[in-house]
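>>> this one's structure only:
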């Protein structure tokens, strides 16, 4: 009697402990925005020239403000002197307004006489809702009769970013959880089980957010809106996937006649290895991002790994404990069916096809993937233009478009040159002579043209206005020409918005070349340890890499249809880390079961039984993960929409083609050779009373 009480005590204590975690740490999912930053300057390459320029600007106290560019456009006629005077008076009245620092520049007209422009410096302490409120109050003071007023520049862009991430902890999480719940209800046709799985995922997210909050509050890790959104999706998707795998084994044992305690113990024992291997694969793949020279990439590494670890912990502790306590009631009103029920099901037919024509199946699967993969190099990953950064029409984007129409394209986002004070005049002259530069001016202490340049430590700042839009390839080419021309001068650095885009793109490409081989090596080592084979891990890594390239090929075709002329330079790297690591997840789920069945029934029977018995659960897991990543589209940023598309399509392609057809057919065709150098596939299988794969589903 005492022994029976003790064996129920452990799962009860685990559930109580997780209830305490959920109640105590759950609110941290909403508090994570308190330690998040959406200041894009904080996510530049550490060693890049543009970053060193930014540091120099801070010495000039340029970094202590965030510029707000005000642009007035006429309805069609020329700007009148009265309108220009009214705009200047409106700017002069701004000191004392919320967040305004110093005296704004007077309004000056465009060459086409159709627009006016002024610059207002705002406090860097303004962010989030405070920044949006300040812009609203400033904008209310700036109307000029007969002219349209728009706010642009870095401050307005930052406000739009804050708006894009507003409510991320509510809207994104709600959409993801509702999506997962609907899928689980359809899969299990049960009331309690989907709620148990969702509860475990929410507990895992609360724990992950609490750990990340603690670390971010102490500046150990950095979090921005993108990292926060990916963390939410990653934890919910991974926790649900792991739960589906364990629950399937639990239900299988119940159907075989085991009691709830034995079913839970066997399900946990047989699921712990693939779940831990899967979590290690994704976590270590994410941690490889620490090798990146981009701060936001490095930020995602540890934050994502923490989320994966919490998801696995919840799936291996809370879920089995809850299932043991509830037993068959967890599946109500559905009932666990024996393994041979529904013998003519979909996966039985898929298994039979793979068994009859394995070579035809894998060749027919590989050819379209290869054809799509050949399109991958055509994906334009040199950055997203400013007018495509936000999926919706953001005010700062419209303002920049108005500036570019009436003023030199780089107005409001000049190239910034750090130069020796004694060479200031010569540097200005050399910069103005560079093709693509409209004008160059040394920055004065008062910010007014014609005044003496401000000198700090023997250096001055020179602002070079570019003729082309700051987010264009032409502007980046001008930056390269400026650097080539001015690097002959001692202690000269060229930075600014266009230089930052160029340096970020170059760094992202270098990161991809470094991190991709590291991630592949990590995954390969984990698979070798898990499967005790060399041939099988190489085969699996090759298939998921092919799947990734095929998805990039699909993206090349689809992104233009969605209105994207390019993608962020980090999109291929993020897509690779997520798709390869998560794609191997499903192969781990499949092949760990195949290995188990092969040891009992031999190579041919092993792969077919593994496919048939795991087909439903792995496909369900893939649909869940694809749906959770698709929820990222609620954040109206091109970067996250593109990541959502790549991961969602890639996961579906992986689960429906690569894991369901390509891998089983290859393993069936290779037979025991797939397990080389292990003799697993060649050893005489132990006799087993189980029916043939045709009677599994």
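Right, received. Where do you want to start? All of these numbers come straight from a predicted model, not from anything done at the bench. Numbering: from 1, shown residues only.
>>> CA only for contacts and neighbour counts going forward, please
Noted.
>>> on contacts alone, who are the packing partners of the helix or strand harbouring residue 643?
If you go by DSSP states H and E, residue 643 is part of helix 638-653. Packing partners of helix 638-653 (3 or more C-alpha pairs under 8 Å, 6 or more residues apart in numbering; DSSP states H and E): helix 386-389, helix 535-558, helix 571-601, helix 603-630.
>>> and of those helices, who's closest to residue 189?
Evaluated with C-alpha to C-alpha, those place helix 603-630 nearest to residue 189, the distance being 13.0 Å.
>>> packing partners of the closest one?
Against helix 603-630 (3+ C-alpha pairs under 8 Å, 6+ apart) you get helix 173-188, helix 225-255, helix 346-356, helix 571-601, helix 638-653, helix 663-670.
>>> now the first one, how far from the centre of its chain.
By that I understand helix 173-188. Here helix 173-188 is found 21 Å from its chain centre; the criterion is C-alpha atoms, centre = their mean, to the nearest Å.
>>> same deal with the fourth one?
Taking C-alpha atoms, centre = their mean, the mean C-alpha location of helix 571-601 is offset from the chain mean by 20 Å.
>>> cool, and the fifth one?
Averaging C-alpha positions (C-alpha atoms, centre = their mean) puts helix 638-653 9 Å from its chain's average.
>>> for the most centrally placed residue in the chain, what are its contacts?
Centroid-nearest residue in the chain, with C-alpha atoms, centre = their mean: residue 230, separated by 5.0 Å. Residue 230 is in contact with 304, 632, counting by C-alpha atoms under 8 Å, 6 or more residues apart in numbering.
>>> then this one, side by side with the first:
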């Protein structure tokens, strides 16, 4: 009877094996073909993303901001499409007659080559060292590329030499410089990111072939993310900035490579136990898939919370970052496994995991670190908390918000022109405050503006469509405390009017970022907590993970406060830095907690007590988490080589935070907290109460007939 049962079971088992074999042959090829189609469809759109970027300060602001309203009204006024430039000539010790003659000749050439709204008249400084020519033209209209080309043409016509400086600035010059900087980011940023990831993967895998697979997969994911983002911009009006586009590629390569490291590590482990690569990959995805899905889910949920932000740039970064993370997830869960299965075991050469082989057991660094945390968990926790708290105090050293001219790591020509004007005309601000008021009350408003404390001069401007423009110059320098007070006073005085201009835009940026922090931060914390609770079936473990990443964020921001001005020489902090670094560090930092805690839960379910489970989980995942942390930190550190201070600050804080999270918080603090709490770490889930199950039997290699 027993023999008969066995005989009856053989055909069924053979059929299952045959089905699995067919899947093993066809599923990878099907997935690869699907990706070829997807990338072919994405090709026409991915390359257009750079042209969709909006990088003016007003593009970052919400439509409700005063300065945004001013910009919209000005565009509708006669000549609203004008490009305004300021040509500045300067010589220390005083301009010579030859200098003035050279300047006039060059300005005449500009006037002959372009249709200017008025003949530029020279404005000399009292000390005779500076000569300013206002230049305005509607020739390029509102086409940004034509505006930038106009600025470059004017700069080509304006030349100094022999001690005479000649710079082209003004709003048009500043916008051209900003556009040039953002345009220069795309290529170098992507190439540097790819190079950094490639080097790290080669060092991690020690294989001449294996590193190419996750790198190629991340590149495909980035290509898809760019195409989808462009589609969202075209169809739903998603705001795309140079900042968000740069972060998109870094996020795809950083997060995608992290997922790849986890999948490849588990796949290598399963190849020693299971003979056929397809079956080993299925087992690997079953084992680490939930952690990867939850990890990407926390990042996506955290980034989507930015939709609640009022700032256009932050709100646009939410969906854009989410697209990047989900593209990386889909690629790493489909394309990466397909390529690995098709390439077979030989992709790991020279360290090929042989079927039935055992990993050489040796005491790892992470096992030793875990043991030290396990021996004195409370001491380790207290020491770590004190260290993070001390680092967080560095936030008190963060300087005020960045001025517009301080946002470049290198001084562009427009900033040089502005600085020269500020020194040559100290009696009034070098850049105007733009005021628009209802046309019916223009005269009364002009009188109020002129009577406002801190106003040096005010002149009526254009009028149309029921609005009148007033150009105001403050007594105080641009973006100083005195000018800020003048802008605030004007806003209080003018009923029904709006106050804008570059300085007002910076004020609105700071105010909006402050408001967004109070709204977005709680949403991020709640959404991440809910995902962790669902994954870990616990309240305590998620609270530990979230509390740890918040502490890491504060410490990383504190380190930034200690180095930004004293070491890097930055004159301020980007207003959006606290919010964006919080979202990224909390969402990305929880990833590593998920990798660790999910493995800890697996070990606990297999019968281990909490302390041994925590130490075994750290020993098993420590190398993968360390590798993933290094890759993510390295990709974000690429931003520190960019020419914009806001990108440098963001890249630095996130990179430092990831390293703190990887090598201090996950390794020591989370492990020691788990050891100290014991089963309470899983409260109120079943693991917090149920007795340990019998240890699972040692897994044997699974052959395939």
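Done, it's in. Please read these numbers as outputs of a predicted model, since none were measured by experiment.
>>> export the helices and strands packed on helix 638-653 of the first structure to CSV and append columns for mean neighbour count and distance to residue 490 of the first structure.
Listed next are these as CSV, based on neighbours: other C-alpha atoms under 10 Å; distance: least, C-alpha to C-alpha, whole Å:
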stretch, mean neighbour count, distance to residue 490 of the first structure
helix 386-389, 19, 33
helix 535-558, 22, 43
helix 571-601, 24, 36
helix 603-630, 25, 49
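>>> any chance of those in TSV, plus distance to residue 264 of the first structure?
Shown next, in TSV, are those (distance: least, C-alpha to C-alpha, whole Å):
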stretch	distance to residue 264 of the first structure
helix 386-389	48
helix 535-558	30
helix 571-601	17
helix 603-630	17
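>>> so which of these is nearest residue 513 of the first structure?
Closest to residue 513 of the first structure of those is helix 571-601 (C-alpha to C-alpha; 9.2 Å).
>>> so which of the helices and strands packed on helix 638-653 of the first structure comes closest to residue 302 of the first structure?
Closest approach to residue 302 of the first structure among those is made by helix 571-601 (13.4 Å; C-alpha to C-alpha).
>>> can you spell out which helices and strands pack onto that closest one?
helix 260-287, helix 497-531, helix 535-558, helix 603-630, helix 638-653.
>>> redo that, cut-off 6 Å
helix 260-287, helix 603-630 (3 or more C-alpha pairs under 6 Å, 6 or more residues apart in numbering; DSSP states H and E).
>>> the last one vs helix 571-601, what angle?
This points to helix 603-630 of the first structure. Angle of helix 603-630 of the first structure versus helix 571-601, following axes from the mean of the first three to the mean of the last three C-alpha atoms, to 10 degrees, is 150 degrees.
>>> go on, the first one?
Here helix 260-287 of the first structure points in a direction 140 degrees away from that of helix 571-601 (the same axes, to 10 degrees).
>>> buried set for helix 260-287 of the first structure?
By 16 or more other C-alpha atoms under 10 Å, the buried positions in helix 260-287 of the first structure come out as 260-261, 263-268, 270-272, 274-287.
>>> related to what we said a few turns ago, tell me the counterpart of the residue nearest to the centre of the first structure in the second structure.
Structural alignment (TM-score structural alignment) places residue 230 of the first structure against residue 247 in the second structure.
>>> follow-up on the earlier one: neighbouring contacts of the helix holding residue 643 of the first structure?
If you take C-alpha atoms under 6 Å, 6 or more residues apart in numbering as the criterion, helix 638-653 of the first structure is touched by 389-391, 551, 622, 626, 629-630, 632-633.
>>> what is the burial count for the aligned partner of residue 442 of the first structure in the second structure?
Residue pairing (TM-score structural alignment): residue 442 of the first structure is matched to residue 460 of the second structure. When neighbours are counted by other C-alpha atoms under 10 Å, residue 460 of the second structure registers 16.
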